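Novice: sharing a model that was predicted from the sequence below.
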Amino acid sequence: MKPIFLTGFMGSGKTTIGSLLGKRLDWPVVDTDHYIEEKYDQKVAEIFALHGEEVFRGYEASILPELPQQDAIITTGGGMAVSAENRKYMLENGFVIFLSCPLDTIFERLKEDRSRPLFNHEKKIEMEKLYDRRLPLYRDCHWVLETGGYEPEETVEEIAARLARSDFGQTGDKQ
């Protein structure tokens, strides 16, 4: 089966759900941010600070063809779906699930997290604008799945159930 790409805003649950789903399906999990960190021997925050967001976005695009082509869960960075080329690649080469989550829930989840270079707790209006700009890009997917208000295990069960029904990627969610 093609890989499953989990996309969404930072804090939507991609890493947590990806890890649990990988265990459930007995598939490897590849986190694109970690992959980039290992490949370039720098943390994401360092890449942003030293080289800028544009360089990091180039790294994201360059690694996509290097990722597993089947039976894998790929958790993407929050900005991976910003690029039309990245979205096209993921849609053509896997199943793309947008993990949708209300911004208030994301703020609550990330209240202690200071590791994300684009997330600023003190500038909620700027974060709302970033979220609103990205939302239509995330919706360019096979399936939208709400994660706010649900336990990660519930989300994993929903994905597994859809896989078992063999209707994954055939949901009509993509409009």
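Specialist: Noted; the coordinates are in hand.
Novice: could you use CA atoms for every contact and neighbour count after this?
Specialist: Noted.
Novice: now the element after the helix or strand containing residue 97, going C-ward?
Specialist: Per DSSP states H and E: residue 97 is located in strand 95-100. Moving toward the C-terminus from strand 95-100, the next helix or strand (DSSP H and E) is helix 103-109.
Novice: what's the distance between that next one and the middle of its chain?
Specialist: Centroid separation between helix 103-109 and its chain, computed with C-alpha atoms, centre = their mean, to the nearest Å, is 16 Å.
Novice: could you point out which element follows it?
Specialist: helix 124-138.
Novice: need the next SSE after that next one, C-terminal direction.
Specialist: strand 143-146.
Novice: take this one as well and set it beside the first:
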Amino acid sequence: MNKVYLVGFMGCGKSAIGKRLSFFTKLPFYDMDHEIVQKTGMTIPQIFATYGEERFREMETEFLQTFRDEMCIIATGGGVAMRKENRKLMRESGLVFFLDAPFRDIWRRIATDKNRPIVHRSTRSEIEKLYHKRYEAYKESAHFIVQTRQRSLSKVTEYIAFQMERLSSKPTIIASHQDTAGSPQK
């Protein structure tokens, strides 16, 4: 295991869990969106307005292809798993955890966030359709599906850290796992 990727819809808790996981495991944490912002010198809304969403998605792929080779935790962007190439890059270079949060929890967290261009220009119904459209891609990218509903940040962090430790001594990642809630894994 080299990298740990946290995937899921915007607002599912990737950054919050990533920071806690970093503290818990003593591994460096990187937020993909933050790294892209640092590299371009533009905010995510500015990137979308200047270059469009497709170019932003290309930047996410470039990040996965070129980011430093070190043991670390990466909170990915909410759309990164939509590209088959990205799913393959993540699965081959690390361990992928899908933070599966119910849409109602996500909407509560993102509805007023001005740094999310997709939310800013869409209705709740449109965002919910996008959530359902992306759901299968998150599952396809994941080695583990982690149910976050009614679980504290601490419980989710401990579970991921446990799986990281359990698999760290093994040379390959096992293709199928169950989380404590019994969700099937890829």
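Specialist: Structure received. Just so you know, these numbers come straight off a predicted model, no measurement behind them.
Novice: TM-score of the superposed pair?
Specialist: Remark: TM-score between the superposed chains equals 0.92 [TM-score structural alignment, normalised by the length of the first structure]; 175 aligned residues with a C-alpha RMSD of 1.8 Å.
Novice: superpose on the second structure and give me the mean offset of the strand holding residue 97 of the first structure.
Specialist: Compared with the second structure after the fit, strand 95-100 of the first structure shows a mean deviation of 0.5 Å (mean C-alpha distance after the TM-score superposition for the first structure).
Novice: okay, and that strand goes to which residues in the second structure?
Specialist: Under TM-score structural alignment, the match for strand 95-100 of the first structure in the second structure covers residues 95-100.
Novice: can you list contacts of that stretch?
Specialist: With contact meaning C-alpha atoms under 8 Å, 6 or more residues apart in numbering, stretch 95-100 of the second structure is reached by 1-8, 12-14, 90, 138-139, 141-149, 160, 164, 173.
Novice: only the buried subset of these, as a ChimeraX command please.
Specialist: Per 16 or more other C-alpha atoms under 10 Å, the buried members of those correspond to this ChimeraX selection:
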select :1,3,4,5,6,7,8,12,13,14,90,138,139,141,142,143,144,145,146,147,148,160,164
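Novice: next, the angle helix 124-138 makes with the strand holding residue 97 of the first structure.
Specialist: Strand 95-100 of the first structure and helix 124-138 meet at an angle of 150 degrees, taking axes from the mean of the first three to the mean of the last three C-alpha atoms, to 10 degrees as the criterion.
Novice: how far does strand 95-100 of the first structure sit from its chain's centre?
Specialist: On C-alpha atoms, centre = their mean, the centre of strand 95-100 of the first structure falls 7 Å from that of its chain.
Novice: now that strand: buried residues?
Specialist: Here strand 95-100 of the first structure shows 95-100 as buried, counting by 16+ other C-alpha under 10 Å.
Novice: which residues sit in contact with the residue located most distally from the centre of the second structure?
Specialist: Distance to the chain centre peaks in the second structure at residue 50, reaching 24.3 Å (criterion: C-alpha atoms, centre = their mean). Residues near residue 50 of the second structure by C-alpha under 8 Å, 6+ apart: none.
Novice: let's go with 10 Å and repeat that
Specialist: Listed by C-alpha atoms under 10 Å, 6 or more residues apart in numbering, the contact set of residue 50 of the second structure reads 42, 44, 56.
Novice: got it, and residue 59 of the second structure?
Specialist: So residue 59 of the second structure contacts 32-33, 36, 39-40, 53, 65, 80 (C-alpha under 10 Å, 6+ apart).
Novice: my guess is residue 88 of the second structure contacts residue 143, does it?
Specialist: No. At 11.6 Å, residue 88 of the second structure does not count as touching residue 143 under the criterion of C-alpha atoms under 10 Å.
Novice: got the buried residues for stretch 62-74 of the first structure?
Specialist: Quick answer for stretch 62-74 of the first structure (16+ other C-alpha under 10 Å): 64, 68, 71-74.
Novice: and residue 105 of the first structure, how close does it get to residue 91 of the first structure?
Specialist: When distance is defined by C-alpha to C-alpha, to the nearest Å, residue 105 of the first structure is 27 Å away from residue 91 of the first structure.
Novice: residue 133 of the first structure too?
Specialist: 20 Å.
Novice: neighbour count winner among those two?
Specialist: residue 91 (18 against 12; other C-alpha atoms under 10 Å).
Novice: once you drop chain neighbours, what's closest to residue 9 of the first structure?
Specialist: residue 78 (4.7 Å; C-alpha to C-alpha, 6 or more residues apart in numbering).
Novice: name the SS class of the one you found, please.
Specialist: Here residue 78 of the first structure is recorded as coil under DSSP: H, G, I helix; E, B strand; the rest coil.
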